[in-house]
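Engineer: sequence below, structure please.
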Amino acid sequence: MTQISARTAVVTGGGSGIGMGLAKELARQGARVAVADIMADNAERVAAAIRAEGGEAIAVTCDVCDRTSIRAMKEAVDAAFGPVQLLFANAGATSFDPLVEMSDDDVDWILQVNLHGVMNTTRAFLPDMIAQKQGHVCATASMAGLLPGWIPIHAPYSAAKAGIIGLMMNLGLELAEHNVHTTSYCPGGVATGMKDNNARYRPARFGGPGEGRVEVTEASSVAHNHDFYTPEAIAPMVLEAVRQNRPFVFDHPDQRAHFRRTYSGIVEACYDAADEWHARHGTPEANPEGARLVHS
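Structural biologist: Here you go, the predicted structure:
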């Protein structure tokens, strides 16, 4: 199990939405919390609310697209609380624009903040976790990453979130011997205010910041028609999954049907097709010359 009480936690994107909910719940469960956000005022507001309730928290400004900013954030956290045991790589951004209509900056930003931001932040904190022989990285992915065929007009976002899942699952194997665990949190609908505030978080080098609202296409809206929970409601679910070292945590059990229809069923059908091919044409020769997969 992963202990939360009396541990030091970092939450990126902690100044609002899911990150805010996680930061406050971590403090309620006895963790020391570093609230990291690209919006300094948001981070300080959440940290102040935690301190007002008797918790320990600091606010740190951080742009997860910038490795230098991440290193500075880590230095500030280490100075305040010491080595980190819990990392919640949560900062992200969204888009519902057709891929061919997105600019290079649009695509780069979505991939950088959602996927590279998680990678950059994780790489910064892993050495200390490995040295301590304890730690947990929980990355906020999305049901759009687990089920990339679920919501249309969401391609770079789905690709980035699917990448997070692959990163966390593979990294979990790599880190097992060090007693460091990974979890992918796949929200299925959380009221974060991201669509209203998304453009404000966009760094200047990607064409921001701005004040525009994210417009959800009609095609995406139809697929996105489901209940939205509050960050406060889902945070205890996420922390329980972290405590139990689960590789995944979901918050909408009713979405199991979407998984079966848009992913599980398709994958099983592909395996059925492979079985049929082998039955009709025979199994190909294993390890032909030039494809040595096993070394003696």
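Engineer: CA atoms for contacts and neighbours, from now on please.
Structural biologist: Will do.
Engineer: SS state for residue 139?
Structural biologist: strand (DSSP: H, G, I helix; E, B strand; the rest coil).
Engineer: now do residue 121
Structural biologist: helix.
Engineer: distance of it from residue 86?
Structural biologist: 12 Å (Cα to Cα, to the nearest Å).
Engineer: ok, residue 35 touching residue 58?
Structural biologist: Yes. With contact defined as Cα atoms under 8 Å, residue 35 reaches residue 58; the gap is 6.1 Å.
Engineer: between the two, which one's more packed in?
Structural biologist: residue 35 (33 against 21; other Cα atoms under 10 Å).
Engineer: where's the more buried one, which helix or strand?
Structural biologist: Using DSSP states H and E, residue 35 sits within strand 32-37.
Engineer: helices and strands around that strand, which ones?
Structural biologist: Strand 32-37 is packed against strand 8-12, helix 17-28, helix 40-52, strand 57-61, helix 67-81, with contacts defined by 3 or more Cα pairs under 8 Å, 6 or more residues apart in numbering; DSSP states H and E.
Engineer: what are the boundaries of the strands in the stretch 51-200 of the chain?
Structural biologist: 57-61, 86-89, 135-140, 180-186 (DSSP state E, counting those that start in this stretch).
Engineer: not counting its own residues, what contacts the shortest one?
Structural biologist: Yep, that's strand 86-89 we're talking about. Applying Cα atoms under 8 Å, 6 or more residues apart in numbering, the contact partners of strand 86-89 are 4, 7-13, 117-118, 121-122, 125, 135-140.
Engineer: returning to what we had before: the inter-axis angle of the strand holding residue 35 versus helix 17-28?
Structural biologist: 160 degrees (axes from the mean of the first three to the mean of the last three Cα atoms, to 10 degrees).
Engineer: just the angle between strand 32-37 and strand 57-61, please?
Structural biologist: Going by the same axes, to 10 degrees, strand 32-37 makes 30 degrees with strand 57-61.
Engineer: returning to what we had before: could I get the helices and strands packed on strand 32-37 as CSV with distance to residue 158?
Structural biologist: Converted to CSV, the helices and strands packed on strand 32-37 look like this (distance: least, Cα to Cα, whole Å):
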stretch, distance to residue 158
strand 8-12, 20
helix 17-28, 18
helix 40-52, 26
strand 57-61, 27
helix 67-81, 23
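Engineer: please give me the structure for this one as well, since I'd like to look at both together:
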Amino acid sequence: MDGFVEHRDRLLGVAYRVLGRVADAEDVVQEAWLRWAAADRAEVADPEAFLVRTTTRLAIDRLRRAQARREVYPGEWLPEPVLTGPADLAEHAVRAESVTMAMLVVLESLSPLERAVFVLRDVFDEPYGAIARALGKREPAVRQLAARARAHVREGRPRYEIDRATWREAADRFFLACATGSMDELLATLAPGVRLTGDGGGLAPSALRVVRGADRIARLLLGLVHGKGRTHFLTRLGLEETDIGYETVNANAGPAVVMVAAGRPIVFLQPTVAGGLVQEVFVITNPEKMAGLMSRESAPLRP
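Structural biologist: This next block holds a predicted model:
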């Protein structure tokens, strides 16, 4: 592990932003460690550069394979949520924004090379020359990839609040309205053009398409939390009403609620805020995407 542990957080941060999956990112970092362990250290002038280069290449290869599967994914595909530490995020605003659900969804529109270049350059401030060596490209080509990636991100980036206090205050009102079951109070927290994106992966109940409109979304959320929708959801998973609990967490650089059953997370719910109102809601029920929420005692991903 000599020389590896000190860089692990950075490698995991790169891999997660490129892949959008916690388990995949951990697998990539593990493979990078195996290659580091087998490397002739006398030939490695810069251990960090070697590890970043190896991790990036492995992540790109895995993302290319994953994209083919995502084309036939049942319903909408969302990144896997991961716990983040608020203290760390306050010191790294750019890195914090890059790990939000909304930004990770935008990064899905990039090619694997564009995504890797954007993560390395715009998030982790790697020099163009180092990125070119990591990708086996000429520096002018890397600069072109970076320019294209930035243009796509600017076009797709949601104009949402990144102020933590504002986001937290609006999210708390939203969570409270969901918990109390008040339709009027919940509608008061939602923007008229609010969108809800769900991801069940065909393994758990979920909206198969993006849901639009405050009234429709409010009814869907209240049904999930309180009504027959919740009973149906739990029955599909083989769970009882008495098994259910709720926890507020900091995930993907913002406040979220996790529905927990029998000690394991079964629903991830996170709003995105602008102008004091919820503009977008992400709901993940796919059981294969809960690994990043399993250890709620600490934050496994640093920015």
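Engineer: what would you report as the TM-score here?
Structural biologist: Once superposed, chain against chain, the TM-score is 0.25 (TM-score structural alignment, normalised by the length of the first structure); 122 aligned residues with a Cα RMSD of 6.5 Å.
Engineer: return every residue with contacts to both of residue 35 and residue 58 of the first structure.
Structural biologist: With Cα under 8 Å, 6+ apart, residue 35 of the first structure and residue 58 have common neighbours 44, 47.
Engineer: just name the most buried of the helices and strands packed on strand 32-37 of the first structure.
Structural biologist: Ranked by average neighbour count under the criterion mean count of other Cα atoms under 10 Å, these are headed by strand 8-12 at a mean of 30.
Engineer: which elements pack onto that strand?
Structural biologist: With contacts taken as 3+ Cα pairs under 8 Å, 6+ apart, strand 8-12 of the first structure sits against helix 17-28, strand 32-37, strand 86-89.
Engineer: can I get the ones you listed in TSV with distance to residue 77 of the first structure?
Structural biologist: Formatted as TSV, those follow (distance: least, Cα to Cα, whole Å):
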stretch	distance to residue 77 of the first structure
helix 17-28	14
strand 32-37	6
strand 86-89	12
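Engineer: okay, the strands of the stretch 51-200 of the first structure in JSON lines with distance to residue 104 of the first structure next?
Structural biologist: Formatted as JSON lines, those follow (distance: least, Cα to Cα, whole Å):
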{"stretch": "strand 57-61", "distance to residue 104 of the first structure": "26"}
{"stretch": "strand 86-89", "distance to residue 104 of the first structure": "24"}
{"stretch": "strand 135-140", "distance to residue 104 of the first structure": "24"}
{"stretch": "strand 180-186", "distance to residue 104 of the first structure": "27"}
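Engineer: out of the ones you listed, which is closest to residue 268 of the first structure?
Structural biologist: Nearest of the strands of the stretch 51-200 of the first structure to residue 268 of the first structure, taken as Cα to Cα: strand 180-186 at 21.9 Å.
Engineer: now that closest one against strand 135-140, angle please.
Structural biologist: Angle of strand 180-186 of the first structure versus strand 135-140, following the same axes, to 10 degrees, is 10 degrees.
Engineer: hang on, residue 68 of the second structure in a helix?
Structural biologist: Yes. Assigned with three-state DSSP, residue 68 of the second structure falls within a helix.
Engineer: and the helices and strands packed on strand 32-37 of the first structure: which comes nearest residue 258 of the first structure?
Structural biologist: helix 17-28 (22.6 Å).
Engineer: check which helices and strands the closest one sits against.
Structural biologist: Helix 17-28 of the first structure sits against strand 8-12, strand 32-37, helix 40-52, helix 231-243, with contacts defined as 3+ Cα pairs under 8 Å, 6+ apart.
Engineer: please redo it, this time with the cut-off set to 10 Å
Structural biologist: Here helix 17-28 of the first structure touches strand 8-12, strand 32-37, helix 40-52, strand 57-61, strand 86-89, helix 231-243, going by 3 or more Cα pairs under 10 Å, 6 or more residues apart in numbering; DSSP states H and E.
Engineer: the ones you listed: which one's closest to residue 167 of the first structure?
Structural biologist: Nearest of these (Cα to Cα): strand 86-89, 12.1 Å.
Engineer: if we can go back for a sec, tell me which of the helices and strands packed on strand 32-37 of the first structure lies nearest to residue 266 of the first structure.
Structural biologist: Nearest to residue 266 of the first structure, of these and by Cα to Cα, is helix 17-28 at 30.7 Å.
Engineer: could you give the angle of that closest one to strand 8-12?
Structural biologist: Interaxial angle, helix 17-28 of the first structure versus strand 8-12 (the same axes, to 10 degrees): 170 degrees.
Engineer: hey, where'd the helices end up in the stretch 151-300 of the second structure?
Structural biologist: For the stretch 151-300 of the second structure, the helices defined by DSSP state H, counting those that start in this stretch occupy 164-180, 183-189, 214-225, 228-237.
Engineer: rebuild these as TSV, extending it with mean neighbour count and distance to residue 53 of the second structure.
Structural biologist: Listed next are those as TSV, based on neighbours: other Cα atoms under 10 Å; distance: least, Cα to Cα, whole Å:
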stretch	mean neighbour count	distance to residue 53 of the second structure
helix 164-180	18	33
helix 183-189	18	44
helix 214-225	19	43
helix 228-237	16	41
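Engineer: can I get those helices in JSON lines with distance to residue 35 of the second structure?
Structural biologist: Converted to JSON lines, the helices of the stretch 151-300 of the second structure look like this (distance: least, Cα to Cα, whole Å):
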{"stretch": "helix 164-180", "distance to residue 35 of the second structure": "39"}
{"stretch": "helix 183-189", "distance to residue 35 of the second structure": "50"}
{"stretch": "helix 214-225", "distance to residue 35 of the second structure": "46"}
{"stretch": "helix 228-237", "distance to residue 35 of the second structure": "40"}
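Engineer: quick one: closest of those helices to residue 86 of the second structure.
Structural biologist: helix 164-180 (8.7 Å).
Engineer: by contact count, what packs against that closest one?
Structural biologist: Using 3+ Cα pairs under 10 Å, 6+ apart, helix 164-180 of the second structure sits against helix 86-91, helix 183-189, helix 214-225, strand 244-251, strand 254-261, strand 264-274, strand 277-284.
Engineer: which other residues reach the longest one?
Structural biologist: Pointing back at helix 214-225 of the second structure there. Residues from elsewhere that reach helix 214-225 of the second structure (Cα atoms under 10 Å, 6 or more residues apart in numbering): 177-196, 206-207, 211, 227-234, 259, 267, 269, 278-279, 281, 283.
Engineer: okay, now residue 9 of the second structure: neighbour count?
Structural biologist: 16.
Engineer: same question, the one 4 residues further on
Structural biologist: When neighbours are counted by other Cα under 10 Å, residue 13 of the second structure registers 22.
Engineer: that one contacts residue 25, doesn't it?
Structural biologist: Yes. Shown here, residue 13 of the second structure and residue 25 form a contact pair, counting by Cα atoms under 10 Å, at 8.3 Å.
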